[in-house]
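Peer 1: Sequence first, then the predicted structure:
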Amino acid sequence: MSDLSFESIVKTNTSESSISYILEDEKIFYEVGYKVLQNQEKYGLLKCGKLYQNGKIKLVYGISKYKPLGTLLSQISQQNFLFVVSRIYDIARHVEENGFLRCENIETTIDRIFVDTEDLSVYLVCLPISTVSIHQNTQLFYENLKQVVLMAAKSFPGLKTSEVLKIIDSPKGEECSLNKEIKPKGSDETDTDGEPPVTPPQPLKGDYPDKTFGQKKKGILSNLFSRKKSGENTGASGSKSIELVSTNTKDEIRFVINKPEFLIGKYAGKVDGVIPNEKTISRIH
């Protein structure tokens, strides 16, 4: 197993609403890491969903609410870019300190760093896998991330490399001092030297709906279901659920998803949601 590369054992697919990873060998799935990722969004890690496709584990991350950093470089200011970079490194340091997740399993390509255009919150993809990893070790993770950030910084001709490196090379524990210089949206405090703060990040122009539990879950079944807005429901037990409505099926299909793992397939009794008369659907997904 150790001789296998990440690319050979993990297959990736990206759509407008989600990124999915199919594990060719379920032995690399890290159950503890998966459970930890269920409550890490507040720290900047996208929530991971788990499905089965043709008997293989499929990890899914909803991205419909966010934009890849690469597509925003021409739309955000230099100051906002520095704020985004500071958040990226805050997230990486959190993963190091977490103990159950590994930086080696964080995606670092420019199209896998996601930004909420409402407030410039940053979200990264961290895979709950073991034995194999995206980066060989933590040092290579930081080196690869550094190259991506410096390349992105070239989109801002007036930005000095030293300003970016100040964030990249800051020791652990200095996140707070950096964030005092690069303030989040809505801050009106003055800096320690009495000068007014730098311009806070501003949301990009455009209409973006409020975040809801349902919207964060969308995209898991994007090939069969539309991205129609669905309401957020709360059952009698207090647990939240969402309703997905099909668009690319012969007959309309509705699913109420109210648990972390939701199996779909052709045969009732073996799955939570039945999709009949569809050639692309196997017995269990």
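Peer 2: Okay, I see it.

Peer 1: switch to C-alpha atoms for all contacts and neighbour counts from now on
Peer 2: OK.

Peer 1: what are the ranges of the strands in the stretch 51-200 of the chain?
Peer 2: 56-62, 67-68, 113-116, 121-124 (DSSP state E, counting those that start in this stretch).

Peer 1: any idea which of these is most buried?
Peer 2: The highest mean neighbour count among these, using mean count of other CA atoms under 10 Å, belongs to strand 121-124: a mean of 24.

Peer 1: Secondary structure class of Gln215, three-state.
Peer 2: helix (DSSP: H, G, I helix; E, B strand; the rest coil).

Peer 1: Identify each buried residue in stretch 11-24, please.
Peer 2: Residues 17-23 are the ones in stretch 11-24 that count as buried (16 or more other CA atoms under 10 Å).

Peer 1: quick one: which of those sit in helices?
Peer 2: Assigned to helices by DSSP state H, none of the buried residues of stretch 11-24 qualify.

Peer 1: With respect to Leu140, which of those residues is nearest?
Peer 2: Tyr21 (21.6 Å; CA to CA).

Peer 1: what's the nearest residue to that closest one if we skip its chain neighbours?
Peer 2: Thr12 (4.6 Å; CA to CA, 6 or more residues apart in numbering).

Peer 1: Could you do Val122 as well?
Peer 2: Here the residue nearest Val122, using CA to CA, 6+ apart, is Val115, at 4.6 Å.

Peer 1: My understanding was that that neighbour contacts Gly70; is that so?
Peer 2: No - contact between Val115 and Gly70 fails when scored by CA atoms under 8 Å: they sit 9.8 Å apart.

Peer 1: here's the one I want to compare it with:
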Amino acid sequence: MYNGKVELVYFTSAYQPLSALLPKIGIHAFTQILVNLLGKIMEVETNGFLDCHNLDLSADKIFIDTDTQSVFLIYLPVSVPSDDPGNANFENELRADLIRLIQSVPNLMSPTMTDICTKLADATVSLERLCRFLTARTEKSTKPCGQGQPPLTFTAINAPERVCFHITSPEFVIGKNAAAVQGAITFNRAISRVHCKITFAQGQYFITDLNSANGTFVNRARIEPQKPVPIHDGDIVRLANSDFMVRISGGDAG
């Protein structure tokens, strides 16, 4: 309460505004920030009760954890009628603002950023596909390993700590109990102790939910427990309410 009214306060001292980082940021770090920014916006779009129009996406109101490149946004819970079904106008304005932002920073201009601006300008490329394209730019290509199995990288998006599993074995179990899994995720209590497993068989990667409490999702669709589902390069996997990007060496991000 402040002067008899409810006041919403954001504590941002632990983070840096994007506007302060732009003059000194590298292309790789900026691209990762874009991935995390788009991931955060997609969370709001699919939340069910939040409205993207209430986000303040000015560069001085986008806050970054410089250790992890995680993005934190200011949400203003105001009631403003919107005539923008499906957030089409919001996304168009977002794309235009990001292009202007990139073009305003000399140290970001490069062939890579020109490609990214081209994708941003193409309204037929969804935010999800754009996120996959950007993630492909942040990943270094690696050579396939033993017996024809290409490495799979499983990377957290917008996590409070860096989580990136490089999977080269036929089976890789993921969960929060470090003693029971190969890939431990400890930052999210909603993830089960033994949540899911990634397997490689017959030239294909699969993910299987291991009866987790809060579910496993592939590209926003919840999968049935104990039923392997194929996963591909660029897929977004959600464990409970945390998102992860799948990268497979030699894959096409589309």
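Peer 2: Alright, I've got the coordinates. Since we're looking at a predicted model, the values are computed, not measured.

Peer 1: Need the TM-score from the superposition.
Peer 2: Here the TM-score for the pair of chains, by TM-score structural alignment, normalised by the length of structure 2, is 0.47; 142 aligned residues with a CA RMSD of 3.6 Å.

Peer 1: rewinding a little: in TSV: the strands of the stretch 51-200 of structure 1, plus distance to Lys146 of structure 1.
Peer 2: Output for the strands of the stretch 51-200 of structure 1, formatted as TSV (distance: least, CA to CA, whole Å):
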stretch	distance to Lys146 of structure 1
strand 56-62	24
strand 67-68	17
strand 113-116	13
strand 121-124	15
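
Peer 1: Around Cys131 of structure 2, how many other residues sit close by?
Peer 2: 26 (other CA atoms under 10 Å).

Peer 1: Am I right that it falls within a helix?
Peer 2: Yes - counting by three-state DSSP, Cys131 of structure 2 falls inside a helix.

Peer 1: Could you check how far the residue lying closest to it once chain neighbours are set aside is from Ile116 of structure 2?
Peer 2: Spatial nearest neighbour of Cys131 of structure 2, excluding adjacent residues (CA to CA, 6+ apart): Val35 at 5.4 Å. Using CA to CA, to the nearest Å, Val35 of structure 2 is found at 11 Å from Ile116 of structure 2.

Peer 1: With neighbour numbers in mind, choose between the two.
Peer 2: Taking neighbours as other CA under 10 Å, Val35 of structure 2 and Ile116 compare with Val35 leading, 26 against 19.

Peer 1: Which elements pack onto the lengthiest helix in structure 1?
Peer 2: The residue-count maximum for a helix in structure 1 (DSSP H) belongs to helix 78-98. The contact analysis (3 or more CA pairs under 8 Å, 6 or more residues apart in numbering; DSSP states H and E) places helix 78-98 of structure 1 against strand 121-124, helix 161-168, helix 175-181.

Peer 1: Would you mark the buried spots in it?
Peer 2: For helix 78-98 of structure 1, by 16+ other CA under 10 Å, it's 78-95.

Peer 1: Between helix 161-168 and it, find me the angle.
Peer 2: 30 degrees (axes from the mean of the first three to the mean of the last three CA atoms, to 10 degrees).

Peer 1: coming back round to it: show me the one of the strands of the stretch 51-200 of structure 1 that comes nearest Leu244 of structure 1.
Peer 2: From those, taking CA to CA, the stretch that ends up closest is strand 56-62, at 14.1 Å.

Peer 1: which helices and strands does that closest one pack with?
Peer 2: Using 3+ CA pairs under 8 Å, 6+ apart: strand 56-62 of structure 1 touches strand 18-23, strand 49-53.

Peer 1: what residues are shared contacts of Val35 and Ile116 of structure 2?
Peer 2: Leu134 (CA atoms under 8 Å, 6 or more residues apart in numbering).

Peer 1: How many residues are close by Arg222 of structure 2?
Peer 2: Around Arg222 of structure 2 there are 16 residues (other CA under 10 Å).

Peer 1: Distance check, it against Thr46 of structure 2.
Peer 2: Look at Arg222 of structure 2 and Thr46 of structure 2: by CA to CA, they are 14 Å apart.

Peer 1: before we move on, which element is the closest residue to Ile116 of structure 2 other than its chain neighbours in?
Peer 2: Nearest residue to Ile116 of structure 2 in three dimensions, chain neighbours excluded: Leu134, at 7.4 Å (CA to CA, 6+ apart). For Leu134 of structure 2, the element it lies in under DSSP states H and E is helix 127-138.

Peer 1: Check which residues of that helix are buried.
Peer 2: Result for helix 127-138 of structure 2 [16+ other CA under 10 Å]: buried residues 127-137.
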